[in-house]
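A.B. asks: Got a predicted model here, sequence first, then my questions.
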Amino acid sequence: MSKVNIILVCSAGMSTSLLVERMKLEADKRALDASIEAMAESELKNHLDQLDVVLIGPQVRYLEKQVKKLVEPKGINAAVIDTMAYGRIQGDVVLDQALALI
């Protein structure tokens, strides 16, 4: 698999930053070449050419339709992050969710 580009859409909160760090650690453990970033939904449109999947923070799940409308025409999947995995900051589980969507 070539480099995987994952974006987490959030309200730029601290918990999402922690989750991104845990996902990066898990990707390193698996020797997976991955770019994982968190950003506000308003920034997403500037990154469509270099991403494979979008995960949406549970706290902004109301953005799901809007995000999907933006990314799906480009063949990019989007989904809301599993609430339990998000709350427990389980980078491995969220990374698995992202990879399953690609």
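C.D. replies: Now that the structure is in, tell me what you want to look at.
A.B. asks: contacts and neighbour counts: CA atoms only from here.
C.D. replies: Noted.
A.B. asks: Which stretches in this structure count as strands?
C.D. replies: Assigned strands in the chain, in chain order: 4-10, 34-40, 53-56, 77-80 (criterion: DSSP state E).
A.B. asks: Show me what the third one is in contact with.
C.D. replies: It stands for strand 53-56. With contact meaning Cα atoms under 8 Å, 6 or more residues apart in numbering, strand 53-56 is reached by 5-10, 63-64, 76-81, 98, 101-102.
A.B. asks: second one coming, line it up with the first:
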Amino acid sequence: MKNILLVCAAGMSTSLMVNKMQAAAKNRDEEISINATAGGNIDKYGDQADVLLLGPQISYQKDEYVNKYEPKGIPVAVIDTVDYGLMNGEKVLDQALQMIKEK
């Protein structure tokens, strides 16, 4: 199973993106777990993720997450602002799966 973790400031708006991504994932023949958490709670979930996607509102913290998780083999990226604003779950899911494929 692929584990995708979305991280944002409070976990609220990103949970909406999780719903959109889960809907997109239903059409794929893969087992995909998608969850969201606030940055302050990431220690509970971060090491279990195959990829971390950061909400645009915390893009300024990207280097911190990269330094902590990429040495563990967990790629980190910021969700595109337009895709996030439009809640384009299909494109964000594609981004995450491509990152997992490239690791």
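C.D. replies: All right, it came through fine. Computed from a predicted structure; not experimentally measured.
A.B. asks: Would you format the strands of structure 1 as CSV with mean neighbour count and distance to Val94 of structure 1 included?
C.D. replies: Converted to CSV, the strands of structure 1 look like this (neighbours: other Cα atoms under 10 Å; distance: least, Cα to Cα, whole Å):
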stretch, mean neighbour count, distance to Val94 of structure 1
strand 4-10, 23, 10
strand 34-40, 18, 11
strand 53-56, 26, 9
strand 77-80, 21, 10
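A.B. asks: mind listing what Leu44 of structure 1 touches?
C.D. replies: Val9.
A.B. asks: Walking through structure 1, point out its helices one by one.
C.D. replies: Here structure 1 has its helices, by DSSP state H, at 14-29, 41-44, 64-71, 83-87, 91-101.
A.B. asks: Just put the ones you listed in a markdown table and tack on distance to Gly57 of structure 1.
C.D. replies: Formatted as a markdown table, those follow (distance: least, Cα to Cα, whole Å):
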| stretch | distance to Gly57 of structure 1 |
| --- | --- |
| helix 14-29 | 8 |
| helix 41-44 | 10 |
| helix 64-71 | 9 |
| helix 83-87 | 8 |
| helix 91-101 | 11 |
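A.B. asks: Can you say which of these is nearest to Pro58 of structure 1?
C.D. replies: helix 83-87 (5.9 Å; Cα to Cα).
A.B. asks: related to what we said a few turns ago, nearest to Ser17 of structure 1, of the strands of structure 1?
C.D. replies: Closest among the strands of structure 1, using Cα to Cα: strand 34-40, at 6.8 Å.
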